[in-house]
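1. here is my input; please provide its structure:
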Amino acid sequence: MYYIGIDLGTSAVKLLLVREDGGIENTVSKAYPVEYPHPGWSQQDPRVWWDAVRAGVRELIAGRDAALVRGIGCGGQMHGLVVLDADDAVIRPCILWNDGRTEAEVAYLNEEIGRDRISSLTGNIAFAGFTAPKLLWMRAHEPGEFARIAKIMLPKDYLSYQLTGVHATDFSDASGTLLLDVEHRRWSTEMLDICGVSEKQMPALLDGADAIGTVDPNVARQLGLPPGVTVAAGAGDNAAAAVGCGAVASGSCNISLGTSGTVFIPSDSFRVDAQNALHSFDYIEGRFHLMGCILSAASCSGWFLGDILRSEDFDAQERPVDPSRVSSDLPYFLPYLMGERSPHNDTSARGAFIGLRADTPRSDMVRAVREGVAFAIRDCVDVARAEGIEIRRSTLCGGGARSALMRQILASVLDIDLDLLQTEQGPGYGAAALAMVACKDQRDVQTCARDIARIKETVSPDPELTGAYEQRYRIWRQLYPALRPIYREMGESHEG
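-> Got it, this is the predicted structure:
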């Protein structure tokens, strides 16, 4: 049997054809553009996603027995605001997860409504990327379009709607809207009222391994699929990636280094950290998770090595770096290219190199970029550790994990073992696993994850590097507080 996993990313959609034993039969990727209409804004037309998926599915199953396809699961970018009118037509481009236009709306929610009140309603405070501030922004700046909203959806759920005709989401993705009462798994009536919308405009809530329905017969014919293919509710990208990496049970952890970077910590019980620096979200099958999210991870290397150095061979750029040479006088890098979410919640933060000298070689700047991402991940891990959560090892996934230099730096900075998977295909792989459960071909998600997620290699911290990085991290973590007033002044000057 085959299961299709869809990973709706920021720059491309990746589709996987997965066998029942967890093996990958085929993969297809379809790229699409991101619109940046103003500095700090990012958006996409959801119809572009569906066009890419339609073409991708046909290519994915070409030359194979399509009758063996049993289920489809979608994982994908979270927090995006997809709004449909009464005819289910897209009203405006989706405002993406890394869009920073909602600074005023975030301040209104956290300062006027109040952080404590917002946290009591949702388990979280407002961040610029979340969906609720985007609704407030749309109500203030696009009132005509706001009045036309009949359905509010998340990016991956737009794909599920196109497949099934059903408006539904899963608890993990809904958690990132700031409209969900995470602890009790229901839409928060008060938060909906604050944003000027109603529950009838929201999608139905399901567990990620629940079946939404089956692919519409007309759509199935267009895609070349057999009738009756089950569509799972799926999960937000980080929850789906954690499933695919086997990080399901309480006590596990998954770190993802994609465009953004995340630390994902499953839990059997609902909890909120003292500062609301981490996200308190639902997971699957009644579980919860804490998650730290940095907005720029692998994208930092893409920017520096690709855009600035004009290199397509990242390995060649990293080869001159001596990983054992770690000292406090090497340059530092702050990875806040799109502002920052965890733990600073600061849309005005920016990237920075600190400590450059006339004799600084390119290799030291390459190292600094990798270290800056590792230190930002460490910020999130330390918040969890301050809550008494022990993190002694973690699975590691995402494009940034392909760098041997990054893996060694991260293991030593965090002082934990990092497990790499034999099959690491991110959210799409976890989405396919959820489809297996939705089809009742696996008993539950934890069993399925255990069956398909197999470790191929473990990267352990170097004790000497861990000590040296402790000193560098101590200096690095002083840089953002020192620059914060300057960031704010830069932002005010830009607005003026």
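2. only C-alpha atoms for contact and neighbour calcs from this point on.
-> Noted.
3. which SS class is residue 15?
-> Secondary structure, DSSP: H, G, I helix; E, B strand; the rest coil: residue 15 is strand.
4. report how many residues lie close to it.
-> Other residues near residue 15 come to 28 when the count uses other C-alpha atoms under 10 Å.
5. which element follows the top helix by length along the chain toward the C-terminus?
-> Counting residues, the longest helix in the chain under DSSP state H turns out to be helix 362-386. Remark: after helix 362-386, the chain's next helix or strand is strand 393-397, criterion DSSP states H and E.
6. identify the residues contacting that next one?
-> 241, 245, 247, 252-258, 416-421, 424-426 (C-alpha atoms under 8 Å, 6 or more residues apart in numbering).
7. what do you get if the cut-off is 6 Å, keeping everything else the same?
-> For strand 393-397, contacts defined as C-alpha atoms under 6 Å, 6 or more residues apart in numbering pick out 253-256, 416-420.
8. before we go on, could you also do this sequence so I can check it against the first one:
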Amino acid sequence: MTAREAILALDLGTTVCKAVLFGQAGEVLASAERRLAMRRTGDGGAEQDPETWWSAATAAVRAAVAGVPQVSLAAIALCAQRETLVPVDERMRPLHDAMLWLDARGSDLAVRWRERYGPALQDWTGLVPGAPYSAGKIHWWKQHRPEVASRARWYLQPKDDLVYRLTGRVATDVTLAARTLLYNARVRAWQPELLADLGIEERQLPPVLAPDEWVGEVTRDAAEAWGIPPGTPVLLGGGDRPCEVLGCALAPGEVMESSGTTSNVAAVTRDPRPGHPAVSATPHVVPGQWVWELGLAGTGAGLEWLGAWVVEAPHGWADLDRRLSASRPGAGGLLALPFFLGARAPRWSPEAGGALVGLRGTQGSPDVVRAVAEGLAYELNAALGALRAAGVRVEAVRVTGGLARSSVWNRIKASVYRCPVRQGQVAYGAAFGAFLLTARRLGWPVDDKTARRWNPVVREYLPDPAWVRLYQTGYQVYEEVYRRLSPAFSALAAYRRLSEEASPHNPTNALNPDDGLC
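-> The predicted model follows:
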């Protein structure tokens, strides 16, 4: 039997690492995934053991390639989570657990830089200054772990770490460099003022290459670990978000909404300047194009928190649909502000906290789940509004990510957005985008029309007129509640910090049944 030529795409996400084998017709030959754990700290931190990136990737790849023995591996395509950072020493050993993109520590740097540099900061970096970016993590290590910062030879994002382990080469790509708050993507250079202010040297940051460059070949050690041929070429690839945008194969008038651990709305353009203060611009993996985007905080993460602490956890999107269907539209008058990890775009309020408003004794756990899902839809609608205000034509929204398969949530969003919501055939959006980029680099006949044919719309959700009227009112109430609660977020954040510092119990003042008080 003649071996089929294939590309192995690896998507190293925040909570899941996916390995997907794609054939020459864009078909999925095999796939596997492995979970990644994260650790929350009591001071707003979120960390991950960087060794698990390689172990999860190894397990996922071995499982995927074992399912299709008759394959000739043409290349490896890479994409990964952005902004997450790990410091390594001269021997490439981690000096500290990686600080994830959702780690809020170090956010004071963005505040200070916004005050010091004003509009120039966003003009240089293309980013709305905030907590997620890599610079804040370096700042935190310098302030709180100086012994780590003093020994750091390199600061690497997750894909950079994979590239080194696969090929022995240290390199990053422009889509990742542009998410550090240190890189000027328009001139393709690290911004010297910001490096000097942070107190690091350019040599501590990886060389920046184009996403469609061949970065090297798989070493013998890496090949043995993954169960693939040594010498397999590796395409550098890009961040998960621009790869998802490419994988969605957007038609004119479509924008992307990706919802998994978090949510993001994005549009493709050739203009590096959005002209809207809430919209970030980062280079696309496609040369000459830019992605205008707004990243929200804690979509899937918020639903997981809800499941763990408030109601019984939904198990997958089908169970989520069942729970959403058990509550009527509007969740019985219950409204949620879904700021479980603070508010990112378009509000950029890191001290914002989540809230349930309108609780009554007639409501049950399905109403809580639905209120959160509706609140997330309202917040996504606010982000789409910022894209529209920046001049983007939003005629339909193409959904991808783990939560894209929730049909009830898609119906809710279509009515909140007041435009069609479209679900594509390919479940692995970022991996598919990395595959397309690599296929084009190999010279396979892949253009935009081919990509749309390989990832067609399989289901379209249209706005329900009755739901539209309800959700128009709901969105107005949502914005009013946010406006009224917003002044209290700073005080609530201070109260939360006091609570985090307090002892969990005080035995000397504990109530005693004999006191007659309990």
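9. quick one on the thing from earlier: of the contacts of strand 393-397 of structure 1, which belong to strands?
-> 254-256, 417-420 (DSSP state E).
10. show me which pair in those is furthest apart.
-> With distances taken as C-alpha to C-alpha, the most widely separated pair in those is 256 and 417, at 14.4 Å.
11. go ahead and flag the most central residue of structure 2.
-> residue 262 (5.3 Å; C-alpha atoms, centre = their mean).
12. check contacts around that residue.
-> Residue 262 of structure 2 touches 297-300, counting by C-alpha under 6 Å, 6+ apart.
13. conserved subset of those residues in structure 1?
-> Among those, the ones still in contact in structure 1 (both residues aligned by TM-score structural alignment, their matches' C-alpha atoms under 6 Å) are 297-299.
14. quick check: the aligned residue for residue 51 of structure 1 in structure 2?
-> Counting by TM-score structural alignment, residue 51 of structure 1 lines up with residue 55 in structure 2.
15. that match in helix, strand or coil?
-> Per three-state DSSP, the secondary structure class of residue 55 of structure 2 is helix.
16. for residue 487 of structure 1, same thing?
-> Under three-state DSSP, residue 487 of structure 1 comes out as helix.
17. neighbours around the counterpart of it in structure 2, how many?
-> In structure 2, residue 487 of structure 1 lines up with residue 489, judged by TM-score structural alignment. Here the number of neighbours of residue 489 of structure 2 (other C-alpha under 10 Å) works out to 18.
18. mind listing what residue 489 of structure 2 touches?
-> Contacts for residue 489 of structure 2 (C-alpha under 6 Å, 6+ apart) come out as 351-352.
19. and it, how far from residue 378 of structure 2?
-> According to C-alpha to C-alpha, to the nearest Å, residue 489 of structure 2 stands 19 Å off from residue 378 of structure 2.
20. coming back round to it: among the contacts of residue 262 of structure 2, which are located in helices?
-> Those of the contacts of residue 262 of structure 2 lying in helices (DSSP H): 299-300.
21. the helix or strand hosting residue 162 of structure 2 aligns to what range in structure 1?
-> Element membership for residue 162 of structure 2 (DSSP H and E) is helix 158-167. The alignment of helix 158-167 of structure 2 onto structure 1 (TM-score structural alignment) covers residues 155-164.
22. residue 312 of structure 1 falls within a strand, correct?
-> No. Residue 312 of structure 1: not assigned to a strand; according to three-state DSSP it is coil.
23. for residue 128 of structure 1, state which of the ones in strands among the contacts of strand 393-397 of structure 1 is nearest.
-> For those, the residue nearest residue 128 of structure 1 by C-alpha to C-alpha is residue 256; the value is 20.7 Å.
24. need the counterpart of the closest one in structure 2.
-> In structure 2, residue 256 of structure 1 lands on residue 258 (TM-score structural alignment).
25. which ones are touching its match?
-> Counted by C-alpha under 6 Å, 6+ apart, residue 258 of structure 2 has contacts 264, 399-401.
26. let me have the residues you listed in CSV, extended by neighbour count.
-> Formatted as CSV, the contacts of residue 258 of structure 2 follow (neighbours: other C-alpha atoms under 10 Å):
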residue, neighbour count
264, 22
399, 24
400, 28
401, 20
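27. what subset of the kept ones among the contacts of residue 262 of structure 2 is buried?
-> Neighbour-count burial (16 or more other C-alpha atoms under 10 Å) is assigned, among these, to 297-299.
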